[in-house]
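>>> coords please:
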Amino acid sequence: MTEPAGLTVLTTTDSEEKARALARGAVDARLAACAQISGPVTSVYRWEGAVETGEEWQVLFKTTPHRYDELEAHLVAAHDYETPEIIATPVVRGSARYLAWVSAETAPTAAL
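Okay, here's the model as predicted:
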């Protein structure tokens, strides 16, 4: 199986402020080229035996497969949810210029 051209990684949190902090932290660390925040959204889920409904903000990160493990570790450490949603979806095709930009923006640098 060939490696995807890129990844989009989704997480959610319970406030716009927290979503912005997660987005900025990942981009500052070069773990994502960019992050888009959408919300609020209504989430309905089962947690500890009860069906809950809550307002959340989604954060969609654009990254590369080689940065995924570090991005996931960063999100787990920075997130205040006990079990945060972290889902990666492969990008199988896309604009070559855009994907090259994502790759360049997520490349580790000597300055870090």
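>>> CA only for contacts and neighbour counts going forward, please
OK.
>>> before we move on, which element is the residue lying closest to H74 once chain neighbours are set aside in?
In space, and not counting its chain neighbours, H74 is closest to A26: 7.3 Å by CA to CA, 6 or more residues apart in numbering. Element membership for A26, per DSSP states H and E: helix 16-28.
>>> Distance-wise, check the residue nearest to H74 relative to L71.
Counting by CA to CA, to the nearest Å, the gap from A26 to L71 is 7 Å.
>>> shared neighbours, the two?
Residues touching both A26 and L71 (CA atoms under 8 Å, 6 or more residues apart in numbering) are A32.
>>> circling back to that earlier point, burial count for the residue nearest to H74?
23 (other CA atoms under 10 Å).
>>> which residues touch it?
Here A26 is in contact with 32, 71, 74-75 (criterion: CA under 8 Å, 6+ apart).
>>> how about this one, so we can line them up?
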Amino acid sequence: MTEIVTVEILCPDAETATRIAGAALDRRLAACANIGAGVTSHYTWRGARETSPEVPLFLKTRATLFRPLATLARQLHPYDLPCILAHPVTMVTEDYRDWVLAETDA
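Below you'll find the predicted structure:
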């Protein structure tokens, strides 16, 4: 069975999330994109504590497409070091898995 992952990308705004989502869908690097409500992120960056509003983007895709999807996201993302994570999907309905596989390039 082909492994499916959910890729999580934190974006500075909905515009960036929409741009990355559209590019990923157009290139068949993801079958689905979900843009969530804003969150507040707290982190240390270059030795200083930071707080920033961010918008989460979730993309469903094949595990084998993570690298090209991450490369695309980095090209379109304004951050020097964007958060791009892949979460393995350990359980999925067969019909949803088949749809993700059909909508993404192998």
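>>> sorry, back to before: if you rank the contacts of A26 of the first structure by neighbours, which is first?
That'd be A32 among the contacts of A26 of the first structure, by other CA under 10 Å, with 29 neighbours.
>>> Aligned against the second structure, show me the partner of that residue.
For A32 of the first structure, the aligned residue in the second structure is A30 (criterion: TM-score structural alignment).
>>> what does V91 of the first structure give?
In the second structure, the residue matched to V91 of the first structure (TM-score structural alignment) is V89.
>>> Ok, Y68 of the first structure next?
Checking TM-score structural alignment: Y68 of the first structure goes with F66.
>>> If you tally nearby residues, what's the number for that match?
21.
>>> repeat for R62 of the second structure
Neighbour number of R62 of the second structure under other CA under 10 Å is 26.
>>> for the helix holding A26 of the first structure, which positions count as buried?
By 16 or more other CA atoms under 10 Å, the buried positions in helix 16-28 of the first structure come out as 16, 18-20, 22-23, 25-27.
>>> next one: stretch 76-90 of the second structure
Buried residues in stretch 76-90 of the second structure (16+ other CA under 10 Å): 77, 84, 86.
>>> mind listing the helices in the first structure by residue range?
Applying DSSP state H to the first structure gives helices spanning 16-28, 68-78, 96-105.
>>> Any chance of the ones you listed in JSON lines with distance to V41 of the first structure as columns?
Output for the helices of the first structure, formatted as JSON lines (distance: least, CA to CA, whole Å):
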{"stretch": "helix 16-28", "distance to V41 of the first structure": "11"}
{"stretch": "helix 68-78", "distance to V41 of the first structure": "20"}
{"stretch": "helix 96-105", "distance to V41 of the first structure": "27"}
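>>> Which of these sits closest to E55 of the first structure?
Between E55 of the first structure and the helices of the first structure, the shortest separation by CA to CA is 10.2 Å, and it involves helix 16-28.
>>> For the closest one, what is the distance to the chain centroid?
Remark: helix 16-28 of the first structure is offset 10 Å from the chain centroid, using CA atoms, centre = their mean, to the nearest Å.
>>> just the angle between it and helix 96-105, please?
Taking axes from the mean of the first three to the mean of the last three CA atoms, to 10 degrees, helix 16-28 of the first structure and helix 96-105 form an angle of 90 degrees between their directions.
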